[in-house]
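Novice: Provided below are the primary sequence and the corresponding predicted coordinates.
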Amino acid sequence: MPKVVGIGEILWDVLPEGKQLGGAPANFAYHVSRAGTDAAIVSAVGNDTLGDETFSLLAEKRMDCKYVKRVGFPTGQVNVTLDADGVPQYDICEGVAWDNIPFSDDVLCLASECDAVCFGTLAQRNDVSRDSICRFLDATPGQCMKILDVNLRQDYYSEKVLVESLKRADVLKLNEEELPIVARLADVTSKGEAAICRSIMEKFALSIVILTCGAKYSLALTSDGQISRMNTPHVKVADTVGAGDAFTAAFAAAILKGCNLKEAHAKAVETSAYICTCHGAMPEYGGFCRE
């Protein structure tokens, strides 16, 4: 069974109907675990009630949380508001636990056994977590699939962090709002979505680039010239929180299981659409079948 890791922020999304556990790497780990992988979260929480609730909920969801460390900072929170289409806007608290993820011997051992890891730019806003993420990536074996889900939020990113992350990645996943920002920071001047993705791929020697365009469509491109374009299914949206993370997780799990590009893309599209019909980033799958 593939060993897959989400490293970075774990936090509580405070939604209009109440709080839900989230954070892109934690969401990724949850969804990839439901796709039949051995998934783990590398992050940090505080010595507080929200930290206790984090461990309790992760245990309830049968998640490996031994790499989620207690640190002397409060557990992260994000205030989430939804627009008329269910699309979230985020107010992210600073100086929190996931800004201070420690790099320990057991985390180093995990890195050495990792088949795939997903990371982003948000958790690299602070030097401590950025150092831990970079050390983890550098300790993975050569065949490990390193997935950069850029997850640009507010002003918590920079050209340096983005470029260094792209240099360490094999797979890039981004959305239509992030594409022009990434292109500008990466000094890519191509025109058209597919051409920009291809130029970024070539510049940073990536194997796959995935572009999601919300309710319209998504693209997946490979370094050997393959391209897959799929329309987004029309569903009754509860909210879109975690849908992009579910997309990345389903795609990664499918690739690890030997699926081709179009098969992996189809699984990602189907899973993401289902998550849009649910509330929160880590809903139960119920009757939905991932296999």
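Specialist: Thanks, I have the structure now.

Novice: C-alpha from now on. contacts and neighbour counts both.
Specialist: Fine.

Novice: Please list the residues outside the helix or strand harbouring residue 146 that contact it.
Specialist: Secondary structure assigned from DSSP states H and E places residue 146 in strand 145-149. Applying C-alpha atoms under 8 Å, 6 or more residues apart in numbering, the set of residues contacting strand 145-149 from outside is 115-121, 137, 165-166, 168-174, 248.

Novice: And the strands in the chain?
Specialist: Along the chain, the segments classed as strands by DSSP state E run 3-7, 11-15, 18-22, 38-46, 68-71, 76-82, 88-92, 116-119, 145-149, 171-175, 208-213, 217-222, 227-231.

Novice: before we go on, here's another structure to hold up against the first:
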Amino acid sequence: MREEKTYDVLVVGSANADLTVRVERRPGAGETVPGTDLVESAGGKGANQAAAAARLGARTALLARVGDDAFGELLLAGQREAGTELRHVLVEAGARTGTAMIVVGPDGDNSIVVSPGANARLLPEDVEAARDVIAASAVVSLQLEIPPATVRAAAETARDAGARVVVNPSPAPDRLDTEVLTAADPLVVNEHEARHLTELTDGTPEAWARALRGQGARSVVVTLGAEGALTLDAGAAEAVAVPGIKAEAVDTTGAGDAFTGALAARLAAGASLAEAARFAVRVGAASVTRPGAQPSYPTLAELPPEPGQLS
């Protein structure tokens, strides 16, 4: 019998206000192009993953830091709407909340620049203060939009507490911290991150997964956009290909976070890695059909059917 935990998923990570504009084509160097009206919405990789898991019914908490400005309240409101536990979000007086400036092209793909703001002051001391919360969580999900020392502290604390650690190494570093890598079960990477971390520019998803497991990750998931995903579990001889689901992409912003949040939620419920990835592919597919990050995340009732099932 599995030990009962207070939370299914604890996300330790960033919270950003997303400032999004859509363009007919991306500007070249030194060029100005017209765009749509600016849209402000809740985002940040950590907050996105928490919102995705919470919308799916997982008992979810977020450890993050925001400012006491209007953007901070925007982020808190987004998490309340999703159903995330907010008592562990730190609101810093006089600080500026992190922001992300997002340009979305006509194909739905995006370019993003992040200004960290209060995210840069989520420190290892904050992780130490939350040790009991981490121990009370089945899965702890991490990304790299907060200081590296904080990510490492969270990975070590979660591993020592017996929580399963999900690591999404984004933005991809030149080299992933060994303590973070060896705690990852799984390491969740997209194709760009896989190439960067393995230096296998012409590799296959399975080759990337095997290389990353060889570097120390306990298990690996490679996300492949519309093509689905590939999983390589701890000790498994064979990788598992998870087929994609056809979806008309409106905006891919935050789709990877939707996948990772859903994966963490399903792992916390006891699913195998391949089963969790199949579920997460459905969540990611639903998220690209609506604009924005958190506003696009589905509930269970809004998910597309699994491949081969009737809708």
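Specialist: Thanks, I have the structure now. None of these values were measured; they are calculated from a predicted model.

Novice: if we can go back for a sec, as JSON lines, the strands of the first structure with distance to residue 286 of the first structure would be great.
Specialist: Below are the strands of the first structure laid out as JSON lines (distance: least, C-alpha to C-alpha, whole Å):
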{"stretch": "strand 3-7", "distance to residue 286 of the first structure": "23"}
{"stretch": "strand 11-15", "distance to residue 286 of the first structure": "22"}
{"stretch": "strand 18-22", "distance to residue 286 of the first structure": "18"}
{"stretch": "strand 38-46", "distance to residue 286 of the first structure": "20"}
{"stretch": "strand 68-71", "distance to residue 286 of the first structure": "27"}
{"stretch": "strand 76-82", "distance to residue 286 of the first structure": "24"}
{"stretch": "strand 88-92", "distance to residue 286 of the first structure": "24"}
{"stretch": "strand 116-119", "distance to residue 286 of the first structure": "25"}
{"stretch": "strand 145-149", "distance to residue 286 of the first structure": "26"}
{"stretch": "strand 171-175", "distance to residue 286 of the first structure": "27"}
{"stretch": "strand 208-213", "distance to residue 286 of the first structure": "25"}
{"stretch": "strand 217-222", "distance to residue 286 of the first structure": "25"}
{"stretch": "strand 227-231", "distance to residue 286 of the first structure": "24"}
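
Novice: Just put those strands in CSV and tack on distance to residue 32 of the first structure and mean neighbour count.
Specialist: Output for the strands of the first structure, formatted as CSV (distance: least, C-alpha to C-alpha, whole Å; neighbours: other C-alpha atoms under 10 Å):
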stretch, distance to residue 32 of the first structure, mean neighbour count
strand 3-7, 8, 27
strand 11-15, 18, 22
strand 18-22, 14, 19
strand 38-46, 7, 26
strand 68-71, 17, 21
strand 76-82, 22, 19
strand 88-92, 22, 15
strand 116-119, 10, 27
strand 145-149, 13, 25
strand 171-175, 15, 23
strand 208-213, 17, 22
strand 217-222, 18, 20
strand 227-231, 21, 16
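
Novice: Looking at these, spot the one closest to residue 283 of the first structure.
Specialist: For those, the distance to residue 283 of the first structure is smallest for strand 18-22, at 9.5 Å, taking C-alpha to C-alpha.

Novice: ok, now which ones touch the residue nearest the centre of the second structure?
Specialist: With distances taken as C-alpha atoms, centre = their mean, the residue of the second structure nearest its centroid is residue 257 (3.2 Å). When the contact criterion is C-alpha under 8 Å, 6+ apart, the partners of residue 257 of the second structure are 45, 48, 49, 52.

Novice: what about the counterpart of it in the first structure, distance to residue 8 of the first structure?
Specialist: Alignment of residue 257 of the second structure against the first structure is given by TM-score structural alignment, with residue 245 as its counterpart. Between residue 245 of the first structure and residue 8 of the first structure the distance, using C-alpha to C-alpha, to the nearest Å, works out to 13 Å.

Novice: Equivalent analysis for residue 195 of the first structure, please.
Specialist: Computed as C-alpha to C-alpha, the residue 195 of the first structure to residue 8 of the first structure distance reads 30 Å.

Novice: quick one, what contacts the nearest residue to residue 292 of the second structure once chain neighbours are set aside?
Specialist: The spatially closest residue to residue 292 of the second structure, leaving aside those adjacent along the chain, is residue 253, at 6.0 Å (C-alpha to C-alpha, 6 or more residues apart in numbering). If you count contacts by C-alpha under 8 Å, 6+ apart, residue 253 of the second structure has them with 109, 110, 288, 291, 292, 293.

Novice: Mean deviation, the strand holding residue 146 of the first structure versus the second structure?
Specialist: Here the mean offset of strand 145-149 of the first structure against the second structure after fitting is 0.8 Å, by mean C-alpha distance after the TM-score superposition for the first structure.

Novice: quick check, distance from that strand to the centre of its chain.
Specialist: Here the centre of mass of C-alpha atoms in strand 145-149 of the first structure, compared against the chain's by C-alpha atoms, centre = their mean, to the nearest Å, lies 8 Å away.

Novice: Stretch 88-100 of the second structure now?
Specialist: Using C-alpha atoms, centre = their mean, the offset of stretch 88-100 of the second structure from its chain centre is 19 Å.

Novice: From residue 192 of the first structure, how far off is the aligned partner of residue 85 of the second structure in the first structure?
Specialist: Using TM-score structural alignment as the criterion, residue 85 of the second structure maps onto residue 64 of the first structure. Residue 64 of the first structure sits at a distance of 41 Å from residue 192 of the first structure (criterion: C-alpha to C-alpha).

Novice: Show me which of the two is the more surrounded one.
Specialist: The residue with more neighbours, out of residue 64 of the first structure and residue 192, is residue 64; 19 against 9, by other C-alpha atoms under 10 Å.

Novice: Quick check: the more buried one touching residue 41?
Specialist: Yes - between residue 64 of the first structure and residue 41 there is a contact at 6.8 Å, judged by C-alpha atoms under 8 Å.

Novice: Quick one: distance of the longest helix anywhere in the first structure to the chain centre.
Specialist: With secondary structure taken from DSSP state H, the first structure has its longest helix at helix 261-276. Its chain's C-alpha centre lies 15 Å from the corresponding centre of helix 261-276 of the first structure when counted by C-alpha atoms, centre = their mean.

Novice: by contact count, what packs against it?
Specialist: Under the contact definition 3 or more C-alpha pairs under 8 Å, 6 or more residues apart in numbering; DSSP states H and E, helix 261-276 of the first structure sits against strand 227-231, helix 243-256.

Novice: Skipping adjacent residues, who's closest to the match of residue 85 of the second structure in space?
Specialist: In space, not counting the residues next to it along the chain, residue 64 of the first structure is nearest to residue 40; the distance is 5.0 Å by C-alpha to C-alpha, 6+ apart.
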